[in-house]
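Visitor: model this:
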Amino acid sequence: MARIPQHFIDELLARTDIVDLIDGRVPLKKKGSEYAACCPFHSEKTPSFYVVPDKQFYHCFGCGAHGTALSFLMEYDNMEFRDAVRELADAAGLEVPEDDDSGPGPDPDGALREALAHADQWFRQQLKQSSEAKAYLKGRGLSGRTAADFGLGYAPEGWSGLLDTAANEARRDALLATGMLIRNDRGRVYDRFRGRVMFPIRDTRGRTIAFGGRIIGEGEPKYLNSPEHPLFHKGQELYGLYEARQALRDIPRLLVVEGYMDVIALADAGIHWAVATLGTAATPDHLNKAFRTANEVVCCFDGDNAGRRAAWRALENALPVLRTGRELRFLFLPEGEDPDSMVHKEGREAFETRVASATTLSRWLRERLSEGLALDTAEGRAGLVARARPLLDKVRDEVYRSLLADELADAAGLAPERWAAMLAQGGERAGPKDAAARRQAQRPPRPALRLTPVREAIALILQAPPLAADIPDRAALARLDIKGVSTLSELIEQAGETELTTASLLERWRDRPEHPHLARLAAHPIPGDEDSRRERLLDIIRRLIGPRAVEARLEALLKRESESGLNAEEKSELKALYRARLEHQRTG
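Guide: Alright, predicted model coming up:
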């Protein structure tokens, strides 16, 4: 599979200020040459979370959390590595390149993308030839321009229209793998989509990764989506997000609706900032992706009971991803209406006014949790506390959680201090008091790290990569048969390639099993200034390649000589080791 080149990761980290990145999520205060805050990954009253600009690295002395700018996005924003890279690249104005290291033979993802692109073009061509499909879209009030912007197509009636265009077995296999074709129990292969208007689902780069199909006329199901496959996970994709980014340079607000036609009808009316989930409730991944596009997200639902249940699921899923600076609102339409019908009925300006007046999350949370409770009684207030506690536990951002708690305290007619005490009392019986404490419980303190000489040398190189330039006799070090020395030698070589920070050096090991251990060593405190650390590192290296190391290597070569003989290079090394032994004996 394609991977992101290392030189790009280096450049990306060099262009990213980890202080600005974290400060936008967790307010930092300068302390000397570093920045501090209460840790966002566990509950604490005294700051133990530090960000070190020179290293482009963060570390918490309380719970042990540590890492680079990419690590922070992955843990704090629940991002995958590639999404974190794209997030930083967008902020830096860089395009993410990819290397193809798949080796000989076709790239499986490439074959899937080619098959989906082929299907996309074929559906578009079929739309041009179908008067019935064009009449349907015209009847829904769509302009040709909007249909083209969203790449709409048509899957004609019949069982093998797309199948017949598969020029070879490889393409047919790829269409099967993406769910565009189906093979039944008897081995027959046929088209999944038939007699439907087709909506291509695109990734953030505009590549088609799946389809939705709306039947023309009567029939069930009304809407049919592609099944999940290696390129498509419906819980992560937002329909129309690519088109919104193409239409607007800046998107301060994003409207999340339920259907393809809602997004397209709104765009046709001039509202280009709507996206849709793909037949599922809004997931944390959906909402994280939405908030990476806009700071304000409005979820739009029907006003009936089903719509309110869907909105509540969205609220519960949103709580873990909300933080200060992110605003979530809820828009409930009149029963029986959807965004498509409403924008046609009342026009763009009236619909935008509805969106602007949508209910805030805190207000709706307050209303829903208070339903059926007599808050002027002790029993009612206790009921509100019981309802609120598991929801507040979901909120990771402590400032946001505190603000929500104040809102609910006001609903109960309690002082915030009294409300907090009631939550804490119940929490002692029920489990962790809040989400941060729960995360701390899930991240037990690690045992103290025992520093061997090799581990200490690794920590010194990681924390100050320029020290690698001062290390003598690297070849002798690399030959040592001591645990960890091969990793140390590779780090020394990497640190000598260019001016790397702790972060960029660590990122070179992200996909390797040593990465968690190296990250921990990068965070391990080592006292002293630059000069004392340099002398400490050189002393460790001298001891590693000193008499004991010489004797160990001599023993290994002599054993090999007796068993299978030595080659010319090994014989030369053996002579050098004898000379080194004599020198150690003379000076010892």
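
Visitor: going forward, measure contacts between C-alpha atoms and count neighbours the same way
Guide: Fine.

Visitor: tell me the secondary structure for the residue nearest the centre of the chain?
Guide: Central residue of the chain (Cα atoms, centre = their mean): residue 79, 1.3 Å from the mean position. Three-state assignment for residue 79 (DSSP: H, G, I helix; E, B strand; the rest coil): coil.

Visitor: who's the closest spatial neighbour of it, skipping the chain neighbours?
Guide: The shortest distance from residue 79 to any non-neighbouring residue, by Cα to Cα, 6 or more residues apart in numbering, is to residue 73 (6.1 Å).

Visitor: next SSE after the host helix or strand of the one you found?
Guide: Taking DSSP states H and E as the definition, residue 73 sits inside helix 69-76. Counting by DSSP H and E, the element after helix 69-76 in chain order, helix or strand, is helix 81-92.

Visitor: who does the helix holding residue 73 touch, helix- and strand-wise?
Guide: helix 18-23, helix 81-92 (3 or more Cα pairs under 8 Å, 6 or more residues apart in numbering; DSSP states H and E).

Visitor: another one to check against the first:
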Amino acid sequence: MDNNIYISNLLKDISIIDFVKLILNLKKIGDNFFALCPFHKENNPSFVVNELKKKYHCFGCGAHGNIIDFIKNYYNINFYETIKLLNIDIKNKYNLSNIKKNKYFFLYSKMNEICNIYKKNLIENINNKYLLKFISDKKWDINIIKFFNIGFSYNNVLINNFKNLYLLKNLGLIIKYKNIHIDKFNLRIIFPIKNTFGNIIGIGGRRLDDKYPKYINSKDNKIFKKRNILYGLAEIKEKHFKINKLLLVEGYTDVISLHFNGIDYALSSLGTSTTEEQIKILFNNSNRIIFCYDGDKAGRVASWKMLNKILCYITDDREVKFLFLPKNEDPDSLIRKIGKTKFENMIDNSMYFYDFFFKVIKKNINISNIYEKIKLIRLIKKFLKKIPGKLIKFFLKKEININFNLYNRNINNNFNKKITFNKNNINPLKLFTILLIQNPNYYYYINNKKELKYIIEKYKCNILIEIFKIYKNNKIFNTYKLLNLLKKNIFFEKILYFSKYNHMINIKYTNIVFIDILKWINKFFIKNIQEYLIKKDKKIGLNKIEKNKLWLLNLKLFKK
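Guide: Predicted structure coming up:
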């Protein structure tokens, strides 16, 4: 079955009200159900659910979507996990507790049992010289050890305490050596690995003596796929309802030491190479990602590979940065030396992905050489082609022109082909002013002058004030006449500049764009009044007329 048809059928089968009321206290008013929004703090219900539309919308924070979006955002899980969860819940009449009855619950419970053996063994052998030195060096306390469920494998403790050798073998936790089964993780500190729902699905182990390999993981099996898991994500979700940002580091100990020192949004990819699946999980959980690398050559090479991997995921609402650590330092060692404040300062000052790109290109290409410049243009076009975000691409083209002195008409045209208008490309009021100057007849599209006057006064758009004075008292049908009437105006130079401004919008669509901005102004006007009433309600309360007004504004915005 086609995926779109499958999802469409799934949405038809689900009552959004029946599902959401399991989580929120819904109150019916007319055709809609209201509740306090689960995605931000509020005192008055602004979260609306509509069964007919099968959608929800919050007038406070803007959260909106269907039941798939709701579950995805509420539980911080990806799309496929959401579909899977919904399928289980449909069969079990929306009882979320029934998720425990899925076919992998037996394996989850056994993995939990195995990790409890390791945890108990850590306490019993805390004075082991290797273990004691390791924990002392890391300066971890008992709370962080418990939070990450850290254990210790020693003297074949797993084989001695867990009798199902067949299961241990299938999970990749034991190996056969000289016809004897031994614990694969012997003399290793144990790091349980959890899935999105907090179930233990695998383990990682670090060798405590000088033997190699230093790090190993349990093998892929029915519940554990290394390429689909990020270590530390379950712990982050346990602490944070909404994840503001994520810091991707390399190893288990990096994650734990960062969390221990207050950087509780760190996670790792269980190895040096981050997979496409893991990148998707990162962006499904946060729009702000910082990739952390060592400052040596290997770190630079790995970060360049990562940059090329993530370009196709960079949309206008996503912020991607790269953090390079000092030579011979990793996150674990550095956080213990400099502490949380200085480490977070480094994160705040880390490089945006495009600054990293510019830095590498400038270092490797001599732009004074024509052939090198051709090579540069080809590379940049390839780089930009991968980025789906229209706005970020638009501004990157400007930055590239400035950074590499490519401000040549022909080259610029190469970059600016097929740019479609989006009102966020430039300030909507600036574009509105430009279009009005270049097309005076558009003045007659403006029906509600009150809304526009409010916006103009709020943002002190002096040029628009002057233009409106002229339009009000004169019939103007071309820009030339407008410029003649404004010759002695203090803003004449700016108006003249706007009259020649290249907004890059196809002439066929300028009127559509202008009307679109008018709609945006209308919505902006309503939103401002709504926000004013909400603030007033929180401070001193609203009278009946004001409450009714707020209600009507909410409905108006909901329809939009």
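
Visitor: of the helices and strands packed on helix 69-76 of the first structure, which stretch is the most buried?
Guide: helix 18-23 (a mean of 18; mean count of other Cα atoms under 10 Å).

Visitor: check the first structure for its longest helix and report it.
Guide: Using DSSP state H to define each element, the first structure has its longest helix at helix 108-129.

Visitor: which residues are contacting stretch 173-182 of the second structure?
Guide: 156, 159, 165, 168-169, 183-185, 218-219 (Cα atoms under 8 Å, 6 or more residues apart in numbering).

Visitor: among the residues you listed, which are in strands?
Guide: residue 183 (DSSP state E).

Visitor: mind listing the strands in the stretch 251-400 of the first structure by residue range?
Guide: 253-257, 274-276, 296-302, 327-333, 359-360 (DSSP state E, counting those that start in this stretch).

Visitor: I'd like to know which of those strands lies nearest to residue 268 of the first structure.
Guide: With Cα to Cα as the criterion, residue 268 of the first structure lies closest to strand 274-276 of those, at 11.1 Å.

Visitor: mind listing what's buried in stretch 5-14 of the second structure?
Guide: 11, 14 (16 or more other Cα atoms under 10 Å).

Visitor: for that stretch, what is the distance to the chain centroid?
Guide: Put simply, stretch 5-14 of the second structure sits 26 Å off its chain's centre (Cα atoms, centre = their mean, to the nearest Å).

Visitor: kindly report the same for stretch 397-407 of the second structure.
Guide: Using Cα atoms, centre = their mean, the offset of stretch 397-407 of the second structure from its chain centre is 28 Å.

Visitor: what about the helices in the stretch 101-250 of the first structure?
Guide: Under the criterion DSSP state H, counting those that start in this stretch, helices of the stretch 101-250 of the first structure are mapped to 108-129, 131-139, 144-149, 169-177, 241-247.

Visitor: in TSV: those helices, plus mean neighbour count and distance to residue 412 of the first structure.
Guide: Shown next, in TSV, are the helices of the stretch 101-250 of the first structure (neighbours: other Cα atoms under 10 Å; distance: least, Cα to Cα, whole Å):
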stretch	mean neighbour count	distance to residue 412 of the first structure
helix 108-129	18	55
helix 131-139	15	51
helix 144-149	14	49
helix 169-177	18	55
helix 241-247	19	40
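
Visitor: tabulate the ones you listed in CSV, adding columns for distance to residue 558 of the first structure.
Guide: Below are those laid out as CSV (distance: least, Cα to Cα, whole Å):
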stretch, distance to residue 558 of the first structure
helix 108-129, 49
helix 131-139, 82
helix 144-149, 74
helix 169-177, 56
helix 241-247, 66
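
Visitor: wait, which of these is closest to residue 372 of the first structure?
Guide: helix 241-247 (38.9 Å).

Visitor: touching that closest one from outside, list them.
Guide: 149-150, 202-206, 251, 272-275.

Visitor: which of those residues are buried, as a PyMOL select command?
Guide: Command for PyMOL, covering only those of these found buried under the criterion 16+ other Cα under 10 Å:
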select buried, resi 150+202+203+272+273+274+275
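
Visitor: ok, residue 91 of the first structure to residue 84 of the first structure distance?
Guide: According to Cα to Cα, to the nearest Å, residue 91 of the first structure stands 11 Å off from residue 84 of the first structure.

Visitor: so what's the aligned residue in the first structure for residue 268 of the second structure up against?
Guide: In the first structure, residue 268 of the second structure lines up with residue 276, judged by TM-score structural alignment. Each residue near residue 276 of the first structure by Cα under 8 Å, 6+ apart is listed here: 238-240, 256-260, 262-263.

Visitor: which PyMOL command selects the buried ones in these?
Guide: Listed next is the PyMOL selection for buried residues among the contacts of residue 276 of the first structure, using 16+ other Cα under 10 Å:
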select buried, resi 238+239+240+256+257+258+259+260+262+263
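
Visitor: just give me the closest of the contacts of residue 276 of the first structure to residue 296 of the first structure.
Guide: Ranked by distance to residue 296 of the first structure (Cα to Cα), the contacts of residue 276 of the first structure are led by residue 256 at 10.8 Å.

Visitor: the closest one is in contact with residue 272, isn't it?
Guide: No: with contacts counted by Cα atoms under 8 Å, residue 256 of the first structure stays clear of residue 272, the gap being 11.7 Å.
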